[in-house]
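**Q** how would this look folded up:
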Amino acid sequence: MIQLLGISKNVSQEIREKFNIRSKKLKEEMLKLREFLNEVVVISTCNRTEIYFNCDNTEKEVIDILFNSLNWECELKKYIFHIQDDKVTKHIMELASGFHSKIVGEDQILGQIRDAYEMALEIKSINGPLQRLFQQAITCGKEFKNETKLYEIPVSYSSIAVNKAINQGVKRFMVIGYGDMGSLAVKYILSHNIEKLYIVVRDKSSVSDMEDARVEVINFQEKNYKLAEVECVISCTSAPHIVLKEHELDEDKEYLLFDLAIPRDIDESIGLRENSELYDIDRIGLIDEENKQLRKERMESKRYVIEKHIEEFSEWYSLRQITPHIKKLKEAGNQVASDRITTYNNKFSTKNHKELANKLIKSTSDFYVNRAIEVLKEEKLKGCEEECLRIIEKIFMNVQN
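**A** You can find the predicted model right below:
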């Protein structure tokens, strides 16, 4: 049974932080969960913690397993949701297409789903229906992206932050962290007419491909010396602690700050300064409502893409349940052919006769077995496979009912 445990919508950033699984520990945690579950994939981002798994345990059993294994506090159970089978299929197809992103239509989640899938493949935590589901979801997300062309209405955390800063006349930036969000922010910033951009990283060699003259890569020790030169700070590290404190800022200087990290990178008290404006992920999500609505309308008009992929996976998953019966049918067909060929060979010694007999008998057997399989699949999709299977087994496998 395919199941999903996730964090309910509209849960505050403070609560989401309690469920966050750090990227460095993700493989370790998935391997621990794999000991109890048939398959498992974890999507853990700054906005989302979702655990997809395949097992036959009850809802209560799996929730207890997950909370115990991940050391989550029991009182947090009221903030989760748990769904199964068809609802999981619908959820992940919509997720891959951007329907559940904090900023609707944001396609960064598709890359995060792909990363989670590839990690699960690497550690061998998927090898069945869940593997197929993620393959289908990634394909769905790609097709949906191509159909909707949402890049014509650009919205993402990084682009919102940069666009707001540019609209306020900012020319000098600092980006702290150079992961997915950081690199996107840098890309957006450099697409505008800016004067200076400092990129703060722990290891300067991680930004070795940066050749723009406006860019200077610095380490955390140099950060404080450069803060007095910038107007806007965008922080998006994976650090478990605050990386920008109030006392590090020039007290007489105005700052526009965007904290795109979970847990938070920027000291909340900075937002209380009269000469500073601080946006965290929740506040950024409120920006650009008009673009959001336009994206929603375009996405809804292309929902048929999602419905198609849901149907394709559901058919595969349903037919998968009769795979053992199909195998038995093929074995029975092979046995019928083998028996007839043996009988024919005993009667005719001429080589040409034998070859002809082999082909004729095998093709006859294949024809009827393949037709039986085809009918069984059709009846399965109609929900009428039981009676059909009873008849086929009686004909081909001599099963008496």
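
**Q** only C-alpha atoms from now on, for both contacts and neighbour counts.
**A** Will do.

**Q** any idea which residue sits dead centre in the chain?
**A** Per CA atoms, centre = their mean, the C-alpha nearest to the average position across the chain is that of residue 113, at 2.1 Å.

**Q** quickly find the element holding that residue.
**A** helix 108-122 (DSSP states H and E).

**Q** what are the buried residues along the helix or strand that that helix is followed by?
**A** Tracing the chain C-terminally past helix 108-122 and defining elements by DSSP H and E, one meets helix 129-148 next. Using 16 or more other CA atoms under 10 Å as the test for burial, helix 129-148 gives 129-131, 133-134, 136-142, 144-145, 148.

**Q** how far away is residue 393 from residue 124?
**A** Distance of residue 393 to residue 124, computed by CA to CA, to the nearest Å: 36 Å.

**Q** ok now stretch 261-268, how far from the chain's centre?
**A** How far stretch 261-268 lies from its chain's middle: 24 Å, per CA atoms, centre = their mean, to the nearest Å.

**Q** outside of that stretch, which residues touch it?
**A** The contact list for stretch 261-268, computed with CA atoms under 8 Å, 6 or more residues apart in numbering, reads 13, 17, 46-47, 235-246, 259, 280-281.

**Q** let's compare: structure for the following, please.
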Amino acid sequence: MALLTLGLNHRTAPVELRERVAFTPERMAAAFAEIRATTGASEVAILSTCNRTELYLAGDDECAPTVLRWLSGFHGLDAAELEEAMYVHRDADAVRHMMRVAAGLDSMVLGEPQIFGQLKDAYDLAHEHGASGRFLSRLFQQTFAVAKRVRTQTAIGENPVSVAYAAVSMARHIFADMSRHKALLIGAGQTMELVARHLAEAGVTDFLVANRTLERAQALAEARGGRGIVLSEIPDYLREVDIIISSTASPLPILGKGAVERSLKQRKHRPFFMVDIAVPRDIEPEVGTLDDVYLYTVDDLRQVIEENIRSREGAAREAEHLVSAGTEEFLGQLRALEAVSTLKQFRERAETLRDGEVEKALRALRNGGDPETVLRSLGRGLTNKLLHEPSVQLRKATAEGRVEVTQWLRELHQLETQDHEISTTSERL
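**A** Predicted structure coming up:
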């Protein structure tokens, strides 16, 4: 069985394309059903974040073009446009890529920890929809183990350089005294919990959290001494806030140009600082054209992030070694499993031949045959049956010049190499 990873990320595609390829929670069930039915993949997992969309598949090694056609059709995109931004990894490269992703080595923010949780969610979702089997399950478990080694054995996660941290760092460039400004967080997931923590560390004490469900908004807001509201209430409170950071899974924009324009009229040129971390975007791009609005997307955070990455480069090199070791470990496990399967078939075949010869001997004994003669015949018959097919294949391989088969046979059965005989034969040839 072949492993295939097909995807795009912040390096290969702009946010405008990434948001069109993102999978919303509402369409995940249909995606799992369609991809397995139309591409021939036996196992599938889907990772969809603001910075990447990746499909992990176990099945036919040649199914990449089929998967690409399905992906473009599912999202209503031109296949040629999508193909330019896509990358494909197979087998060992696919294993290594997944481990690098889990360890944060392929992230916009080197070593960022959120991707580990997102990858675990992707695995859980695939399992929930019955789309993952033994192959992907084994791969994900090994990947998680390697990512944990990277976290515990290197310093790659010591300094905060996440997207959430970068967003707050940009806000500090706009506002000299963060304690004097109120923040609106749109969304209440893990990323927004990080944003809230970094804002609080920067001095912000006044929080408003908007979410689709009020309970989650209140839970996050109250942890920081703020207030929770539902998404529909955002226009009512917009004029009160200065910092707006958004990250939801909404397929459509939550904050539009009209609502921001109306709030600006009431704010008397007090600026808005906005960071839209979501993909698809939560804030209409046209909002950025308004005066007194500083709107940034995840792609705009790149410069801030790159400035903070240098401190993690040494740890990243150590992490790469751990990933390489983890990849070889997993591939070794697969080879061992293949050996177990082969040995099982070999034993079953030998037992079938044995049972046939034993049954023949028992019939001879029941018919009054001499026991010694029957036993000798049993031994010869069993030896001939066991060695016939290997002998035929060995002669065929030798004739084709595949001398390694002979060497393997000698190693398997611990046969001594007859150097004199071989050298004499070579001289004759």
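
**Q** TM-score for the pair, please.
**A** Superposed pair, TM-score by TM-score structural alignment, normalised by the length of structure 1: 0.79. Supporting alignment: 354 aligned residues with a CA RMSD of 3.1 Å.

**Q** picking up where we left off before, the helix holding residue 113 of structure 1 vs structure 2, average offset?
**A** Compared with structure 2 after fitting, helix 108-122 of structure 1 has a mean deviation of 1.1 Å; criterion: mean CA distance after the TM-score superposition for structure 1.

**Q** okay, and that helix goes to which residues in structure 2?
**A** Under TM-score structural alignment, the alignment places helix 108-122 of structure 1 onto residues 114-128 of structure 2.

**Q** contacts for the matching stretch?
**A** Here stretch 114-128 of structure 2 makes contact (CA under 8 Å, 6+ apart) with 32, 44-49, 101-104, 107, 132-133, 137, 140, 144, 147, 190-191.

**Q** contact partners for the alignment partner in structure 1 of residue 156 of structure 2?
**A** Alignment note (TM-score structural alignment): residue 156 of structure 2 maps to residue 150 of structure 1. By CA under 8 Å, 6+ apart, the contact list for residue 150 of structure 1 reads 105, 295.

**Q** run a quick neighbour tally on the closest residue to residue 256 of structure 2 other than its chain neighbours.
**A** The shortest distance from residue 256 of structure 2 to any non-neighbouring residue, by CA to CA, 6 or more residues apart in numbering, is to residue 284 (5.3 Å). Residues near residue 284 of structure 2, counting by other CA atoms under 10 Å, number 16.

**Q** distance of residue 284 of structure 2 relative to residue 300 of structure 2?
**A** From residue 284 of structure 2 over to residue 300 of structure 2 (counting by CA to CA), the distance is 15 Å.

**Q** and residue 153 of structure 2, by the same measure?
**A** Distance, residue 153 of structure 2 to residue 300 of structure 2, by CA to CA: 31 Å.

**Q** swap in residue 9 of structure 2?
**A** 15 Å.

**Q** again with residue 111 of structure 2
**A** Remark: distance between residue 111 of structure 2 and residue 300 of structure 2 (CA to CA) = 19 Å.

**Q** then residue 334 of structure 2?
**A** 42 Å.

**Q** all strands of the stretch 251-400 of structure 1, in order?
**A** If DSSP state E, counting those that start in this stretch is used as the criterion, the strands of the stretch 251-400 of structure 1 fall at 255-259, 276-279.

**Q** by how much does the longest one deviate from structure 2 on average?
**A** Right, the one you point to is strand 255-259 of structure 1. Mean for strand 255-259 of structure 1 is 0.8 Å (mean CA distance after the TM-score superposition for structure 1).

**Q** in structure 2, what range does that strand match?
**A** Going by TM-score structural alignment: strand 255-259 of structure 1 matches residues 272-276.

**Q** now that stretch, how far from the centre of its chain.
**A** With CA atoms, centre = their mean, you get 30 Å for stretch 272-276 of structure 2.

**Q** need the contact partners of stretch 292-309 of structure 1.
**A** 93-94, 97, 103-105, 136-137, 140, 143-144, 147-148, 150, 153, 155.

**Q** ends of that stretch, what's the gap?
**A** 25 Å.

**Q** which bit of structure 2 covers that stretch?
**A** Alignment of stretch 292-309 of structure 1 against structure 2: residues 309-326, by TM-score structural alignment.

**Q** list the buried residues in that stretch.
**A** Residues 309, 311, 312, 313, 315, 316, 319, 320, 322, 323, 324, 326 are the ones in stretch 309-326 of structure 2 that count as buried (16+ other CA under 10 Å).
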